[in-house]
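Trainee: What follows is a predicted structure for the sequence shown.
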Amino acid sequence: MRIAFIGLGIMGLPMAGNLVRAGHDVVGYNRGAARRASLAEAGGTAAGSIAEAVRGAEVIVTMLPDSPDVTSVVLGEDGVLASAGGGALLIDMSTIAPATARTVAERATEAGLRPLDAPVSGGERGAIDGTLSIMVGGERADVEAARPLLEVLGATVVHVGPAGSGQTVKAANQLIVAGTIELVAEALTFLDAHGVESGPAVEVLAGGLAGSAVLDRKAAGMLAREFAPGFRIDLHHKDLGIVVDSARAAGVVIPLGAVVAQLMAAARAQGDGDLDHSALLLGVQRLSGR
């Protein structure tokens, strides 16, 4: 299939590369020329504009940082809807506000496109390995049409409801992940304060009810104090803003989530925004005087 892929960042570039390796004709656009060149080196085609990327595409994938970026790229004067052909699948895999996803879906449907919101979980490693978890909102028939492509990108692809549902599930995912990372950070600091060797402690914790994907994937880096970004604090701060705003709009109380959102904001204010979200550990250590 001819696929336009817009947004070749830390997640988008390996995802586009996986589609190329699966045999698809991928035309990519990114504001930075270096990322476009990387896609070309991987066998894709670099486009000089959004219009060039989407012209003639059967599927258009967007993987962008935030709601305003998706709004601009899709709905803007020179955006996707202004250039895409009727009947194309529009799959937004960014993490944005559910309300924005619904607005984009309405406008895309009016323009004759088939919109899906399909945010992902699994970080850079999952994007590289093609093992992402993908939560998809939209019409069932469109989800099934997109499934062969989505299964190239992810090991788990689930239709979770109508437009906006994918983003709502992603917000819940980000709430759980942030809360779990914070608790792991607190537990590691607690163990260290009591002189317990953390490596064996994490091993036994991972084998019991406290075990989780977060513990499995993040604890080693936290113990080594290595915070190269797989998913930056800046982005998780943005995502928790979506969670808090969406919860308030629905009249839902999330007391622990609100605290974690503040701790993420504090980490960002302390200059940790470019670090992996597991660097919440540094915030716990600062609060503990360690």
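Mentor: Structure's in. What do you need?

Trainee: switch to C-alpha atoms for all contacts and neighbour counts from now on
Mentor: OK.

Trainee: Tell me where this protein has strands.
Mentor: Counting by DSSP state E, the chain has strands at residues 2-6, 25-29, 45-46, 59-62, 89-92, 114-117, 120-121, 132-138, 154-161.

Trainee: and the fifth one, what other elements does it pack with?
Mentor: Okay, so that is strand 89-92. Applying 3 or more CA pairs under 8 Å, 6 or more residues apart in numbering; DSSP states H and E, one finds that strand 89-92 contacts strand 59-62, strand 114-117.

Trainee: One more: the second one?
Mentor: Helices and strands in packing contact with strand 25-29 are listed as strand 2-6, helix 12-21, helix 33-41, strand 45-46, helix 50-54; criterion 3+ CA pairs under 8 Å, 6+ apart.

Trainee: circling back to that earlier point, name the stretch among the helices and strands packed on strand 89-92 that sits most buried.
Mentor: strand 114-117 (a mean of 29; mean count of other CA atoms under 10 Å).

Trainee: alright, now check it against this:
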Amino acid sequence: MTTVGFIGLGIMGGPMAVNLAKAGYDVLGYDVTAARTEMLARAGGRAAAGVAEAVQKADVVVTMVRDSADVEAVALGEDGILANARAGQLYIDMSSISPTTSRAVAEAARPLGVRVLDAPVSGGEPGAIEGSLSIMVGGGAEDFEAALPVLEVLGATVVHVGPHGAGQTVKAANQLIVAGTIELVAEAIVFLEAYGVDTGAAVRVLAGGLAGNRILDRKAAGMLARRFEPGFRIDLHHKDMGIVTSAAREAGVVIPLGSAVAQLIAALKAQGDGGLDHSALLKLVEQLSGRASR
């Protein structure tokens, strides 16, 4: 039985680790919040006392943590993943971080013989629970093939997109599209409501035409009802838009619409809404339109 050391058991990582346990993997999990580790143990996994144990007893190590700084700490720290890894071990980082950080971790792992993949995901909490995530993977082709059995438990779409850092670059593009689409759906809903249109009916017909998209399918009902429980928090999308705008600037690419949406997300975070789902962009459209939130 393959043992997977899974580090980071939050909104995304928790259900992902549970799915691996249900699929027959021996999952040894660790999270800084002990209750999350205990939840995995109750769901069929095992609890690790720390990062070192999760790495030393695993064949494959997976991380799903918040940001670049967390990956650097857990991967490159004094008693972190690389300090406890062995030659030939496979390390898959599924966090959404800077491509530069992913390349730096891979470079640090190379002389140790540790195989590294960056494999960020899209699909949110529902996709993590359902095992239907879209997974974009950067790294060596042979390492990707070795990781496929694990990744295919977690995602319905698993694609090798290039060398180290490529997975994170594609994820940045994904977050750019998602943020822009949510903003446009929010604007459309406020526009429709201003004219007294049956918005439920409008969403159905829009979803069936060229305007159809996954945001309408998955988020519109909650937006119409003003339910903004995360999902995917504004705080996290704010972090991701920082990655997008920074990477675009480094590449000399202009993203005017993306930059505008990044500022709108930053405004929501600044006014204390960082814990809401990113579909709460609707709240800001209402405020800017002088319309009271329902």
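Mentor: Perfect, thanks for sending it. On a predicted model such as this, the values are computed, not experimentally measured, just so you know.

Trainee: After superposition, what's the TM-score here?
Mentor: Once superposed, chain against chain, the TM-score is 0.99 (TM-score structural alignment, normalised by the length of the first structure); 290 aligned residues with a CA RMSD of 0.5 Å.

Trainee: quick revisit: right, so the strands of the first structure: which one is the most enclosed?
Mentor: strand 114-117 (a mean of 29).

Trainee: once aligned to the second structure, how far is that strand on average?
Mentor: Its matched residues in the second structure lie on average 0.3 Å from strand 114-117 of the first structure after superposition (mean CA distance after the TM-score superposition for the first structure).

Trainee: what's near enough to touch Glu151 of the first structure?
Mentor: Val157 (CA atoms under 8 Å, 6 or more residues apart in numbering).

Trainee: Could you do His277 of the first structure as well?
Mentor: 178, 181, 227, 229, 231-233, 236.

Trainee: looking at the helices and strands packed on strand 25-29 of the first structure, which is buried most?
Mentor: The most buried one of these (mean count of other CA under 10 Å) is strand 2-6, showing a mean of 27.

Trainee: tell me the angle of that strand relative to helix 33-41?
Mentor: For strand 2-6 of the first structure against helix 33-41, the angle by axes from the mean of the first three to the mean of the last three CA atoms, to 10 degrees is 160 degrees.

Trainee: Check which helices and strands strand 2-6 of the first structure is in contact with.
Mentor: Counting contacts by 3+ CA pairs under 8 Å, 6+ apart, strand 2-6 of the first structure packs against helix 12-21, strand 25-29, helix 50-54, strand 59-62.

Trainee: closest one to Ser94 of the first structure among these?
Mentor: Closest to Ser94 of the first structure of these, according to CA to CA: strand 59-62, at 6.6 Å.

Trainee: Give me the mean deviation of that closest one from the second structure.
Mentor: For strand 59-62 of the first structure, the mean deviation from the second structure after alignment is 0.3 Å (mean CA distance after the TM-score superposition for the first structure).

Trainee: if you line the two up, which stretch of the second structure does that strand fall on?
Mentor: Under TM-score structural alignment, strand 59-62 of the first structure corresponds to residues 60-63 of the second structure.

Trainee: residues in contact with that stretch?
Mentor: Here stretch 60-63 of the second structure makes contact (CA under 8 Å, 6+ apart) with 2-8, 13, 54-55, 71, 89-95.

Trainee: 7 Å instead, please
Mentor: Counting by CA atoms under 7 Å, 6 or more residues apart in numbering, stretch 60-63 of the second structure makes contact with 3-8, 55, 89-95, all of which sit outside it.

Trainee: hmm, back to that, in JSON lines, list the strands of the first structure along with distance to Met264 of the first structure.
Mentor: Shown next, in JSON lines, are these (distance: least, CA to CA, whole Å):
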{"stretch": "strand 2-6", "distance to Met264 of the first structure": "28"}
{"stretch": "strand 25-29", "distance to Met264 of the first structure": "31"}
{"stretch": "strand 45-46", "distance to Met264 of the first structure": "36"}
{"stretch": "strand 59-62", "distance to Met264 of the first structure": "26"}
{"stretch": "strand 89-92", "distance to Met264 of the first structure": "25"}
{"stretch": "strand 114-117", "distance to Met264 of the first structure": "25"}
{"stretch": "strand 120-121", "distance to Met264 of the first structure": "18"}
{"stretch": "strand 132-138", "distance to Met264 of the first structure": "23"}
{"stretch": "strand 154-161", "distance to Met264 of the first structure": "27"}
